[in-house]
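S.K.: predicted coordinates and the sequence they were generated for:
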Amino acid sequence: MADKEKKKKKKVAKDDAPADAPAAEPAPERTSRGSRKAKRTGSNVFSMFSQKQVAEFKEAFQLMDHDKDGIINKNDLRATFDSLGRLASDKELDDMVSEAPGPINFTQLLTLFANRMSGGSDDDDVVINAFKSFDDEGKIDSEKLRHALMTWGDKFSSDEVDDAFDQMVIDDKGYIDTAKLITMLTASAEEEEEEAAA
C-alpha cells in the first residue's frame, strides 16, 4: 500500500509542476560513436533541380532509353547518337556508361548531371560541348540543329529557331560553321556579364 501512495505522490508532484517550467526534452538519438544523429531531411538529388528541370530530364531519359527497360546502357546511347545522325565509337560509349558507379537509371542520371553542375563547369564549356555534339568536321547541319531545338528541353518554336538562325552564318548547303557559332554565343555571354558588372 505504501508503494501505491508513493506513486500517487509522484504523479501529483508531476502534475503540480509550474506551467512555465520547460518541458523535459527527449535525449537526442546517439549513434554507436556517441555523436548526435542528425534528423533526416528530404535532401536528395531531386531537390537540386526545379520541377520543370526534372520533367525535362525525365523526358530526355525516356527518349534515350530506347529499349524502355528503365536503364540507359551502351546500346541505348548508340541508338540515341544514331538518331541524331552522329556515329559514336565504342570507346566513347564505354566512357559514358562507365561515368556512373552502377546502372544508369533516372536517379543515377540526375546524380551525374548534379555532379557535373556542381563540379564548377563553366557555362561557356557547357555551350561549347553542346554544340560540339552536333559538330561534324567543323560544321553543324542546320536541319538537325533545328530538329533538336524544337524537340528537346526548352522547345523552341519555328519562329524562335528562325530568329536564332538569322544571327548565324549558314552556308548554301545548310551548314553552320561551328567555331564561328561558338565564338558568337560565348562572346555575347561575356558582353552581357561585363554590362551587368558595369
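M.R.: Received the coordinates, thanks.

S.K.: for the rest of this, base every contact and every neighbour count on C-alpha atoms.
M.R.: OK.

S.K.: which elements pack onto the lengthiest helix in the chain?
M.R.: Longest helix of the chain, by residue count under DSSP state H: helix 178-197. Using 3 or more CA pairs under 8 Å, 6 or more residues apart in numbering; DSSP states H and E as the contact test, the elements touching helix 178-197 are helix 123-132.

S.K.: and the helix it packs on with helix 178-197, angle?
M.R.: Following axes from the mean of the first three to the mean of the last three CA atoms, to 10 degrees, one obtains 150 degrees for the angle between helix 123-132 and helix 178-197.

S.K.: ok, second structure coming up, stack it against the first:
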Amino acid sequence: MEHPEYTLSRDDLEDINEAFALCDPERTGRISPEDLGTVMSALGQNHTESEIYRYSEGLDEMGNGFITLKDFVDLMTKMYKLMDQTDYLKAAFNTFDIDKDGLISYSELRATFYSLGDRMTDEEYDKLFRQFDTDNDGFIDWHDFYNAYKS
C-alpha cells in the first residue's frame, strides 16, 4: 500500500531547524556526523550509537565529513512519517482490542466490525481473521496486525 507524501508541520520544521542550529551556531547549513546524536536528542529522538552511526553514514554519502540541513530535514521527515503511521495503526489496533489485553480475538474483530455497521458472512469473517492472524495462534497481536498492514 503506497502512502501519500508526508509533509512536516510548520512547528515540526521549526523545531528541526532549532535543534540543528544547536550544533550549527554559525548557520553554515551543515554539522559534523558526530553531532547527529545531539541534534536528534534535542528533538526527543533517542537512538543507540550504532543507529546514529548508520544514519550519519547514510547522510554523509559523499564522504565530505558533514551532514547538510536539507539531508537532516529529509531524515526527520521520514522518521516523523513513520511515527505518525505507527500511532495511527496503534489507534486502529486498540479500537479492535476491546478488552485491552493486547490481543484481538475473533469475537472482538467481529463485534467491532458489527458496531461499525459492517455486515459480513461467517466465511468472510473467517477469511479476514486468518489473513490477520499471521502466526495462527487464534489471536491477532500487534505483530500480526502490523505485518498484515504491511503486506
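M.R.: Received the coordinates, thanks. Just so it is clear, the model here is predicted, and its values are computed rather than measured.

S.K.: need the TM-score from the superposition.
M.R.: Aligned and superposed, the two chains score 0.41 in TM-score terms (TM-score structural alignment, normalised by the length of the second structure); 70 aligned residues with a CA RMSD of 2.2 Å.

S.K.: may I see the buried residues of the longest helix of the first structure?
M.R.: If you call a residue buried by 16 or more other CA atoms under 10 Å, then helix 178-197 of the first structure has these buried ones: Thr178, Ala179, Leu181, Ile182, Leu185, Thr186.

S.K.: strands of the first structure, residue ranges please.
M.R.: Applying DSSP state E to the first structure gives strands spanning 135-136, 139-141, 175-177.

S.K.: need the ones you listed in a markdown table with mean neighbour count and distance to Asp162 of the first structure, can you?
M.R.: Shown next, in a markdown table, are the strands of the first structure (neighbours: other CA atoms under 10 Å; distance: least, CA to CA, whole Å):
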| stretch | mean neighbour count | distance to Asp162 of the first structure |
| --- | --- | --- |
| strand 135-136 | 16 | 20 |
| strand 139-141 | 20 | 15 |
| strand 175-177 | 19 | 14 |
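
S.K.: make a markdown table from those strands and add distance to Asp123 of the first structure to it.
M.R.: Output for those, formatted as a markdown table (distance: least, CA to CA, whole Å):
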| stretch | distance to Asp123 of the first structure |
| --- | --- |
| strand 135-136 | 19 |
| strand 139-141 | 20 |
| strand 175-177 | 20 |
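
S.K.: looking at the ones you listed, which is closest to Glu195 of the first structure?
M.R.: strand 175-177 (27.2 Å; CA to CA).

S.K.: how close does Ile16 of the second structure sit to Leu36 of the second structure?
M.R.: Using CA to CA, to the nearest Å, Ile16 of the second structure is found at 12 Å from Leu36 of the second structure.

S.K.: what does Asp74 of the second structure give?
M.R.: 14 Å.

S.K.: neighbour-wise, which of these two wins?
M.R.: The residue with more neighbours, out of Asp74 of the second structure and Leu36, is Leu36; 21 against 14, by other CA atoms under 10 Å.

S.K.: can you pull the contacts of the more buried one?
M.R.: In this structure, Leu36 of the second structure makes contact with Ile52, Ser56, judged by CA atoms under 8 Å, 6 or more residues apart in numbering.

S.K.: so where does it fall, helix or strand?
M.R.: According to DSSP states H and E, Leu36 of the second structure maps onto helix 36-42.

S.K.: select the longest helix from the second structure.
M.R.: From DSSP H, the single longest helix across the second structure is helix 69-96.

S.K.: so which bits of that helix are buried?
M.R.: Those buried within helix 69-96 of the second structure under the rule 16+ other CA under 10 Å are Leu69, Phe72, Val73, Met76, Thr77, Lys78, Tyr80, Lys81, Leu89, Phe93, Asn94, Phe96.

S.K.: now, which of those sits nearest Asn147 of the second structure?
M.R.: Checking those one by one against Asn147 of the second structure (CA to CA), the nearest turns out to be Leu89, at 11.0 Å.

S.K.: which stretches of the first structure form helices?
M.R.: 2-15, 51-64, 74-83, 90-98, 106-118, 123-132, 142-151, 158-166, 178-197.

S.K.: could you do the second structure as well?
M.R.: Going by DSSP H, the second structure shows helices at 10-22, 36-42, 49-59, 69-96, 106-115, 122-132, 142-150.

S.K.: so which of those helices is nearest Arg30 of the second structure?
M.R.: Taking CA to CA, helix 69-96 is the member of the helices of the second structure nearest to Arg30 of the second structure, at 5.7 Å.

S.K.: that closest one packs against which elements?
M.R.: Using 3+ CA pairs under 8 Å, 6+ apart, helix 69-96 of the second structure sits against helix 10-22, helix 106-115, helix 142-150.

S.K.: which parts of the shortest one are buried?
M.R.: The neighbour-count check on helix 142-150 of the second structure (16+ other CA under 10 Å) flags Trp142, Asp144, Phe145, Tyr146 as buried.

S.K.: from those, which is closest to Leu128 of the second structure?
M.R.: Phe145 (11.5 Å).
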